[in-house]
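[1] next one to model:
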Amino acid sequence: MKVVYASTPEQEKQIEELITYFYSDIFPSYFTDEEITEMEKNNILSKVEMYKHYDGTVKEAIQIITSLQVIIHIIETIQYENVSEYHRTVFEKNISFLEKYSLSFPFQIENFSLPKTNIISYYCKPNNQFLV
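    Just a heads-up that it's a prediction; the model follows:
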């Protein structure tokens, strides 16, 4: 008999927040709104797809959270550094962890090497909550 621990609601919320961060902060810097809409249609980083191979254990939740955080860190780092072989290896390794749980992330590190300068996107978080 094997004992496993279920992930906490906080861990599930953290996964959701990291996926939201990709859509609201990362993707708009590199892709157009039309491309991001297409990503949603194709279930890129979709929790619905994730539950096909995700049992909700603490180990799985921590692996997903860590992989998402590492990918975010690498994307944000290569804005200021050249892409090294180390960045590429770690990036690909963490994508494979996500794919293990059916979280699709079909990108290469080169997709994130040159951010857009002027970002106007439906997906970005508003700077304030006032209507003009």
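[2] all contacts plus neighbour counts: C-alpha atoms, from now on.
    Noted.
[3] in the protein, where's the longest helix?
    Looking across the chain with DSSP state H, the single longest helix is helix 58-77.
[4] pull the residues that contact that one.
    Here helix 58-77 makes contact (CA atoms under 8 Å, 6 or more residues apart in numbering) with 4-8, 11-12, 14-15, 18-19, 22, 26, 54, 87, 91, 94-95, 97-98, 109, 112-113.
[5] just the buried subset of those residues, written out for ChimeraX, thanks.
    Restricted to buried positions by 16 or more other CA atoms under 10 Å, the ChimeraX selection for those reads:
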select :7,11,12,14,15,18,19,22,26,54,87,91,94,95,97,98,109,112,113
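[6] and this one, please, so the two structures can be compared:
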Amino acid sequence: MARKVIDVRIVNAATAEQESFIKELSMELIHDVFPLYFSELDIQRFKKKGVLSLNNHYYQGTLKEAFQIMACLQMIHIILTKPSPHNDLSNQEIFDKNSKMLNDFGIYFPFAFSDFQTKTNKAFFGHRRLI
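    Now for the predicted structure:
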């Protein structure tokens, strides 16, 4: 008689406070950081397209995911609020890694590091339309 093997994993769910903090960090990026690089019209378009919104199809609500998402959002915020983020090549690598992780977790973040080139973003002037 063959035995059935059942793989059971126990994971901790993210707390309501952590999920609330993720929303708060997302709003900080939209309201405090994006205006440094984008026009209000662009920011409104981003909101309508669901930038920094969570797609529950990918996000499973685990404690590990919540911590990783919070760390990614904080890291992107730190990089983009530095006085000269583009002077250090490691910033681009860190930005790209965190951007990819956000998208992998189901948070829509369609930006490249180059979209944040200057405080008067080139995307706004037609060099690259994000959305």
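[7] one step back: narrow the contacts of helix 58-77 of structure 1 to those in helices?
    Among those, the residues falling in helices (DSSP H) are 11-12, 14-15, 18-19, 87, 91, 94-95, 97-98.
[8] TSV for those, including distance to Glu49 of structure 1?
    TSV is the format used below for those (distance: CA to CA, whole Å):
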residue	distance to Glu49 of structure 1
Gln11	18
Glu12	15
Gln14	17
Ile15	13
Leu18	16
Ile19	13
His87	27
Phe91	21
Asn94	17
Ile95	15
Phe97	14
Leu98	11
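[9] could you identify the most distant pair in those?
    Farthest pair in those (CA to CA) is Glu12 and His87. Separation: 26.9 Å.
[10] show me what Ser113 of structure 1 aligns to in structure 2.
    By TM-score structural alignment, Ser113 of structure 1 lines up with Gln117 in structure 2.
[11] relative to Leu41 of structure 2, how far out is the spatially most central residue of structure 2?
    For structure 2, the residue nearest the mean C-alpha position is Leu102 (4.6 Å; CA atoms, centre = their mean). Using CA to CA, to the nearest Å, we find Leu102 of structure 2 at a distance of 24 Å from Leu41 of structure 2.
[12] Ser90 of structure 2 now?
    31 Å.
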